[in-house]
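Novice: my questions are about this predicted structure, shown below with the sequence.
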Amino acid sequence: MLKIIRERWRQGYRTGKFPKIEPVLAERFRGLPQLPTSACPENCRACQDVCPTDAITFEEGRPVIDLGRCLFCDDCARACPEKTLSLTGNYHLAASSRENLLQKTNEAPKIAALNAHMRSLFGRSLKLRQVSTGGCNACEADLNVLATLVFDLGRFGIQFVASPRHADGLLVTGPVTENMKGALLDTYAALAEPKLVIAAGACAINGGPFIGSPEIHQGIGDLIPVDLYIPGCPPHPYTSLDGMLRLLGRLK
């Protein structure tokens, strides 16, 4: 026992101070894209040509990035001949509507907090059932990290539970394969009303790298209503945590 106490004293307090203090992410973290502030050279579509998920379109000569499709692979930034497109360290990527994931400016997506009634129900205690619908397990791994002492999701009253009967909401990862479609819909139906749905990762939002495959449903948006979209491949734990807290009205 004395050895355990001594070791605990040696390690100190390991839980991050987010949200009181902004987290320091690794230098190689790829977050919110920085778009050109003026029109690109005529006929230059280098970033669009290399995007593996067709996440980039053009309006008035400037790129528009669909963060729901984006894998944050950095191919677009490396291909830009003017070097006016880059990926920043901004982890504020989540949005409460699919349309808000279409990045046309250099502002982070917006999240509309739940209404007062929903916040009174879930603002201090939110139980989530996580369903993997055919993903690669990267999103699942980074969500599991939220339960560790570094992030300590439970201090905000948010927990993952084993049964939809015990859950207030559904957190979905993966592109929804044909084999998992029925399981997803059954799990959603088992949740009591009112309920929340969170789509985490590019696959759950729009199919990710599997987009266009006839074996998937291009994400969950056309199957069940979604309250929060968390982009990334996979989303950083702080991106997920920030999005959930903003949805619950715990952050402004």
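Specialist: Received, thanks. Numbers count the residues shown, from 1 in each chain.

Novice: only C-alpha atoms for contact and neighbour calcs from this point on.
Specialist: OK.

Novice: could you measure from Arg165 over to Lys127?
Specialist: Computed with Cα to Cα, to the nearest Å, the distance linking Arg165 and Lys127 is 10 Å.

Novice: Pro235 is in contact with Val145, correct?
Specialist: No - if you go by Cα atoms under 8 Å, Val145 and Pro235 don't touch, sitting 11.5 Å apart.

Novice: between these two, which has more neighbouring residues?
Specialist: Neighbours were tallied for Val145 and for Pro235 using other Cα atoms under 10 Å; the higher tally belongs to Pro235 (25 against 15).

Novice: quick one, what contacts the more buried one?
Specialist: Cys139, Asp142, Ala200, Gly201 (Cα atoms under 8 Å, 6 or more residues apart in numbering).

Novice: which one of Arg165 and Lys127 has more residues nearby?
Specialist: More crowded of Arg165 and Lys127, by other Cα under 10 Å: Lys127, with 22 against 14.

Novice: contacting residues around that one?
Specialist: With contacts defined as Cα under 8 Å, 6+ apart, Lys127 is in contact with Ile158, Gln159, Phe160, Val161, His166, Ala167, Asp168, Gly169.

Novice: use this one as the comparison:
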Amino acid sequence: MAKAKLAKSPWMLHYDGSSCNGCDIEVLACTTPKYDIERFGIINTGDPFQADILLITGGVNHQSESVIRQIYSQMPEPKVVVAVGICACTGGVFKDCYNIKGGIDTVIPVDVYVPGCAARPQAIIDGVVKALAVLQQKREAWAGRRRGEA
């Protein structure tokens, strides 16, 4: 497991695109004392303007597409997106439905994929820890660009 040195606690925003809520229940389980995602310094927020990590469950449908784009655009750089569950990764069992566009990566870039139906809390936490390493890399690259480094 990669260890990330972050200057501040990363804030995570969870959004349900169009799921059956199985993955949402598992995301909620990650916040309980049994799994305790906060031990990694993660702070859960409902404000995209404060979020570093966007954790999305469910696939993209025509109604959620604009909302996902808006939330992503409101997040400050650098930011990381984690697709949780097979529906968020590919559209899942609903991918052939008339109203499903597919996985989250059909709308915004995804940095970490966490497959499963429903994704287990251990897998979700592993994905978020991987996202922390990606966030640190993006922060270093962002800082370098701000300093004028190539």
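Specialist: Received it, and whenever you're ready, just let me know what you need. Just so it is clear, the structure is predicted and the values come from calculations on it, not from any experiment.

Novice: considering the contacts of Pro235 of the first structure, which possesses the most neighbours?
Specialist: Gly201 (32 neighbours).

Novice: that one touches His236, doesn't it?
Specialist: No - Gly201 of the first structure is beyond contact range of His236, at 9.5 Å (criterion: Cα under 8 Å).

Novice: compute the number of surrounding residues for the equivalent of Asp96 of the second structure over in the first structure.
Specialist: Here Asp96 of the second structure is matched to Gly212 in the first structure, going by TM-score structural alignment. Under the neighbour criterion other Cα under 10 Å, Gly212 of the first structure is assigned a count of 13.

Novice: tell me who's in contact with Gly85 of the second structure.
Specialist: So Gly85 of the second structure contacts Cys23, Thr57, Gly58, Tyr113, Val114, Pro115, Gly116, Cys117, Ala118, Ala119 (Cα under 8 Å, 6+ apart).

Novice: count the neighbours of the second one for me.
Specialist: Using other Cα under 10 Å, Thr57 of the second structure has 31 other residues around it.

Novice: what sits against the aligned residue in the first structure for it?
Specialist: Taking TM-score structural alignment, the alignment pairs Thr57 of the second structure with Thr173 from the first structure. Listed by Cα under 8 Å, 6+ apart, the contact partners of Thr173 of the first structure are 130-135, 139-140, 199-201, 203-204.

Novice: please apply the same query to Ala2 of the second structure.
Specialist: Val129, Lys130, Ala133.

Novice: rewinding a little: going by distance to Trp142 of the second structure, which of the contacts of Gly85 of the second structure wins?
Specialist: Tyr113 (22.6 Å; Cα to Cα).

Novice: picking up where we left off before, shouldn't the match of Asp96 of the second structure be within a helix?
Specialist: No - read with DSSP: H, G, I helix; E, B strand; the rest coil, Gly212 of the first structure is coil and lies in no helix.

Novice: which residues touch it?
Specialist: Gly212 of the first structure neighbours (Cα under 8 Å, 6+ apart): Gln218.
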